[in-house]
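Enquirer: Model the structure of this input:
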Amino acid sequence: MLETALVWFRRDLRDYDHAALYYALKSARRVWCAFVFDTDILDALPDRADRRVEFIRESLVELHAALAAKGGGLIVRHGPAAREIPALVRELGVQAVFANRDYEPGAKARDAAVAADLAGDGRELRLFKDQAIFDGAEVLTKGGTPYTVFTPYKNAWLARLTDFYVRPYPVDAYIQHLAPPPGGGGVPTLAEIGFQPTDLAAIGMVPGMAGAATRWQDFQERMARYGEQRDFPAVKGVSYLSVYLRFGCLSIRQLAAAAWREGNAGANTWLSELIWRDFYFMVLDHFPQLPAGSFKPDFDRVQWDDAPALLDAWREGRTGYPLVDAAMRQLRNTGWMHNRLRMVVASFLTKDLGIDWRAGEAHFADLLLDFDLSANNGGWQWAASTGCDAQPWFRIFNPITQSEKFDPQGRFIRRYVPELAKVPDKFIHAPWRMAPLEQQAARVVIGRDYPAPVVDHDQARRRTLGRFEVVKGKGGDGGKDAALD
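Expert: Below you'll find the predicted structure:
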C-alpha cells in the first residue's frame, strides 16, 4: 500500500467510473488530484478565444466541486505538463502518479518524459486504459498484428466483449482516501491562463458531467431511431455526445454497455460508431507516423493543387455548393459539424477542389470542439482515400446528390445559408440553375448575393480520377470509374 499518490487528470474530466482515480484510491492512503493547463498544447492554439479551453475550464470547475464534496479537490497548474507534474510530485512528496493512457504520439512522448523524470528518484507513472474499451494488444489479428480494416476489427471486438470490459470502476468504494489540495485548490480564470471567454453558452453547450448527463439522457430516448436518422443534418438524429467523450465528461463504458445491452438496430448502429472510435485509437497507437503522411505510402505520390483562394472559399463556406457551405458555416458558428457532412466537405475539398487532405485536417483541428487527433486523421484519410480501410479513390461524393438525399427540403441549408432562405426546394441544392427572373423572385442573385460554384463537379471528378492514376491498383479494384451519389 502506497502512502501517497497523485491522479493526473487529462482527457477524463469526471469523478466516477475513472480507471486512474479508482486504482490510485485503492492503492494509496492519501490521494491528491491535479490537472495541468499544458502550455505545450495551449501555446500552439491559433486563437486566444478557444471554445475548447473554456469547455475544459468550466468542466474543471464542476469537477473540483464534485471532488471537494467527497473530501478532495483539484490542484491546477499552468505550464508544460512534463515539467509541472514532476515538480508537483516532489512538492507533495508523492510516491506514484496515476493517469489514463493517451494514444497520440505527442502525449506518449510527454508521458515517457514524465516517467523518466519520476524514475530518477524512485517514483513512478502508472498508466491505465480508460478512454477505450480495448487497446494495445487486446484486439489483434490471428497473426498478432494490428487490424487495418474495420469490419474484421469490429467482429473481433464484438467477439471479445463481455460484461467485464464495460463494468464501471467503483471509485466511491475507496473515496475516503481522497486528500484535500493544499490551500484548498481551485481553478484559475480564463484570463489567468491567457485566454478569453467565448460564445459557449450562446451556442447551448453546457460543459462537464452535468452537460454530458443531460445529453446522454436525451439520446437514450432516441437511440433506437439512430440508424434511420443519423444521416440527416436537419433532424435530431445523432447523439451530440462527441465533445463529452473527447474530454471524458462521461464514461465510454457506460455508453458501450447501454448500446450493447439494448441490442436493437439503432443501438447496434451506434455501437459500431463507438467501435470506430476504438479502431482509430488503435490505428494511431500502432502507427504513430500517421499525422505526418498517408497510411498508404504510395498515396503520398498524389500531387495536390496549391489553390489558396479555393481553400479559403471552402473554409469560409462560399463554394457555391449549398450543403458544403452550410456545413462549413455550422463548423465556424458552433465548433461542431454533423458526421455525414464531415464526409461530404472532406470529399469536396480533396476530390472536387483537389486540395491536400492535411489542409482540411488542420482546419478541423483549429475549430472542432470535439477535435480528437485519431478520429480527425482517420476521417480525413478515409475521405481522401489515403488511410486504412479508406473509401476507394475512385469513389467520389457528388455534393448535389448528397444534398438532395440528406437535406431534401433544404432545411439545414437554409439554417446556415440564410441568403438562400427564399430559394424554392427544386433549386435549393443547385441555385445557379435558376433563371435570372427566378433568382430575382428568390431575392438571391448568383454571383452577387451567393457565389456561383467555384468548380464544376463533373470536371473535378474527371481531374480527380486522373490525379489518382499514380496509385491505380493500390486502393481498390484497379481504378474503376465510379461516382458516389
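Enquirer: From now on I want contacts and neighbour counts done on CA atoms only, so please keep to that.
Expert: Noted.
Enquirer: Mind listing what's buried along stretch 128-135?
Expert: Buried residues in stretch 128-135, counted by 16 or more other Cα atoms under 10 Å: 129-135.
Enquirer: Among those, name the ones in strands.
Expert: In strands, judged by DSSP state E, none of the buried residues of stretch 128-135 are found.
Enquirer: Okay, buried residues for the strand or helix carrying residue 313 please.
Expert: Using DSSP states H and E, residue 313 maps to helix 308-316. By neighbour count on 16+ other Cα under 10 Å, the buried set for helix 308-316 is 310-311, 313-315.
Enquirer: Turn the residues you listed into a markdown table, including distance to residue 28.
Expert: Converted to a markdown table, those look like this (distance: Cα to Cα, whole Å):
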| residue | distance to residue 28 |
| --- | --- |
| 310 | 57 |
| 311 | 53 |
| 313 | 56 |
| 314 | 53 |
| 315 | 50 |
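Enquirer: let's see this one next to it:
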Amino acid sequence: MVWFREDLRLSDNPALHAAARQGRPVICLYIHMDGRNGERALGGASRWWLDKSLKALSRDIEKLGGQLTVRAGDGSACLDAVIEETGANAVYWNRRYGAVERETDATVKSRLKDRGTDAQSFNARLLVEPWVLKTGSGGFYKVFTPFWKALRGCYEAPAALPRPENLSGPTPDTLGIDELSLHPKSPDWSTGFDAMWQPGETGAHDRLKAFLDGPVDAYPSERDIPGKEDGTSGLSPHLRFGEIGPAQIWRATRAAMESGRVSEDSGWKFLSEIAWREFSYVLLYNRPDFADANYNSDFNHMPWRTDKSALKAWQTGRTGYPIVDAGMRQLWATGWMHNRVRMIVASFLTKHLLLHWRDGEAWFWDTLVDADPASNPASWQWTAGSGADAAPYFRVFNPITQGEKFDANGSYVRQWVPEISDLPDKYLHAPWTADKQALSKANVRLGENYPEPIVEHKAARERALGAYETLKSQRANA
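Expert: Predicted coordinates:
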C-alpha cells in the first residue's frame, strides 16, 4: 500500500516506485485527515487545489489500471481498516517535516511494525533532508546565503524514478472525492481560479516546460515585475502538493543549462528560489512552532497593535495604497500573489499598520493555493524582522516607490484596481497627490469609489521605527 499525502504524483515518487518494484499488487490510498491529530487544517484555497489535484491523481492511477482509494478520519485507524480489507503486508509513504506530522508518522510506523507490517518512508519533498547539511560548528543553517552555497556545492540530483507501468490491485471501498467537500460552496469564491491554474501532475510539468522554454531567461530581472505574467514559474502550488518534486525541477533546469538553452545566471537564480523553500523546511524542522512563535524571541516584546478595521482594509484591498490593494485583490481572485508584492503587503501590515505577522500569515494560509507550512511562516517572519536571516528592522518598504519601481507602467495596478485605472502614471501609485482636475477626469473620488490612505507613510514609518526602539529597550531590561 502506498499512502499518498503531500506527494500527489506518479513519476519520481520514491514511495510509489519502491512499492511497484516489489512486483506485487499496489493499493493507492489517500486519507483525508485535515485538522486531525493536532495537524494544521488546510485553508480554503488549499482545499480547492487539493480537490482538483486528487481528481487528477485519481484519473492518472485509473489509466494504469488502479484505483485511488479515499478515506477520511484518523490516519492510523484508516490504515488498519484498509489493511484488514485487503491483506496488505507493507505500507510505504513519503515523509512530512512538521513536528506533529513527524510524531504521527513515527507512531504509525511503530504500530505497523509491531503487527508485522513492513513500513518504510522516503524523501519526495526536498532536495536534501533538513538534518543533513550542517554548519562548521555542527548546527543547522540559520542564514540563507551560506546554506545555498553549501547546497549548491554538494547536491547532485539522483536518477529520476520512472512512473509505474501498472497499478492494478485490490479496490477496497472508497469515498468519492466530492464527498470530502473541498470545493467551496455558498458562495463559491473560487470562480477566478480555473482560468489560472491546472492542478495535477500534468499541469505541473506543463508549467515547468513552458517556463524553461523561454521566460526563465529573463527571470533575474523580470521576477520582480508583477505585471509580467510569465515573470515567475508559477510552480509553487504544484510543489506544495507534491505534483512535482524539487529534484525534478533541478534536473530539468540543470539539463537546460548544460544544453545552452538556459543561461547559467538565469538557471542558478531560479534554483536559488527552490533553495529558499528548502531553507524554510530546515527552519520548520528545527523550530516546529514556526507558524506561531517568533523565531527571534526578542520579538516577544514587540508592541504590536490590534486594529480590526485596519486588518479588514488590508485583507480586502482597501488600504488606499494601490500596489498593496492590487496584491490583496489578486490574492482573493486567483489564490496567488506575485512574490515582490507579497513582500510589499507583508511589510505594510507589520510595519505601516504595526499588526502582528501572525495575522498576515493566517490570512495567507487561508487564501493562498500555495500556502506552505514552511515557506509561509518563514517569509512572514523574514519580512517582520523576527525570523532567521530576517530583513533588518529598519527596512520599511515604501509602497509608493515600490509601485513606481516595479509597476512603472501601471499594468498591475490597473488590472486589479480598475477604479483608478484612468489616472496618469505619475499619480497612479499615490492617487491622493493628484489634483482635482486629474481626479475628476479619471472619475476617481477619494473616500468614495477608492479609499483615502488608511495611514500616512511617513508617520507610519516613524511609528514602526519607534516600536522597534521600544522593543530594543524592553529586551535590554528583560
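Enquirer: What's the TM-score once they're superposed?
Expert: With the length set by TM-score structural alignment, normalised by the length of structure 2, the two chains reach a TM-score of 0.91; 463 aligned residues with a Cα RMSD of 2.4 Å.
Enquirer: any residues touching the helix or strand following the helix holding residue 313 of structure 1, and which ones?
Expert: Towards the C-terminus, the helix or strand next in line after helix 308-316 of structure 1, according to DSSP H and E, is helix 322-334. With contacts defined as Cα atoms under 8 Å, 6 or more residues apart in numbering, helix 322-334 of structure 1 is touched by 203, 314-319, 336-338, 341-342, 344-345, 348, 367-368, 399-400, 403, 412-417, 428-430.
Enquirer: List only those of those residues flagged as buried.
Expert: Buried subset of those (neighbour count, 16+ other Cα under 10 Å): 314-315, 317-319, 336-338, 341-342, 344-345, 348, 367-368, 399-400, 403, 412-414, 416-417, 428-430.
Enquirer: For residue 130 of structure 2, see how far away residue 206 of structure 2 is.
Expert: Plainly put, residue 206 of structure 2 is 29 Å away from residue 130 of structure 2 if you go by Cα to Cα, to the nearest Å.
Enquirer: returning to what we had before: what's the average per-residue distance for the helix holding residue 313 of structure 1 once overlaid on structure 2?
Expert: Helix 308-316 of structure 1, aligned to structure 2 and superposed, deviates on average by 0.5 Å (mean Cα distance after the TM-score superposition for structure 1).
Enquirer: In structure 2, which residues correspond to that helix?
Expert: Using TM-score structural alignment, helix 308-316 of structure 1 lines up with residues 308-316 of structure 2.
Enquirer: Now residue 224 of structure 1: closest residue in space that isn't a chain neighbour?
Expert: Leaving aside its chain neighbours, residue 224 of structure 1 sits nearest to residue 266 (4.3 Å; criterion: Cα to Cα, 6 or more residues apart in numbering).
Enquirer: what do you get for residue 77 of structure 1?
Expert: In space, residue 77 of structure 1 is closest to residue 36, 4.7 Å off (Cα to Cα, 6+ apart).
Enquirer: the longest helix in structure 2 is where?
Expert: Criterion DSSP state H: the longest helix present in structure 2 is helix 264-286.
Enquirer: In that one, which residues are buried?
Expert: 264, 266-268, 270-272, 274-286.
Enquirer: I'd like to know which elements that helix is packed against.
Expert: helix 144-154, helix 219-222, helix 246-258, helix 375-384 (3 or more Cα pairs under 8 Å, 6 or more residues apart in numbering; DSSP states H and E).
Enquirer: returning to that earlier point: between residue 206 and residue 130 of structure 2, which has more neighbouring residues?
Expert: More crowded of residue 206 of structure 2 and residue 130, by other Cα atoms under 10 Å: residue 130, with 20 against 12.
Enquirer: To which residue of structure 1 is that one aligned?
Expert: Residue 130 of structure 2 maps onto residue 136 in structure 1, with residues paired by TM-score structural alignment.
Enquirer: Over to residue 16 of structure 2?
Expert: Taking TM-score structural alignment, residue 16 of structure 2 has residue 21 as its aligned residue in structure 1.
Enquirer: Tell me who's in contact with its match.
Expert: 7, 15, 98-99, 171.
Enquirer: Which residues does stretch 255-267 of structure 1 contact?
Expert: For stretch 255-267 of structure 1, contacts defined as Cα under 8 Å, 6+ apart pick out 163, 166-167, 223-228, 268, 270-271, 274.
Enquirer: from those, which two are the most distant?
Expert: 167 and 228 (28.9 Å; Cα to Cα).
Enquirer: At which residues are the helices of the stretch 351-485 of structure 1 located?
Expert: 357-367, 373-384, 399-406, 411-416, 436-441, 457-467 (DSSP state H, counting those that start in this stretch).
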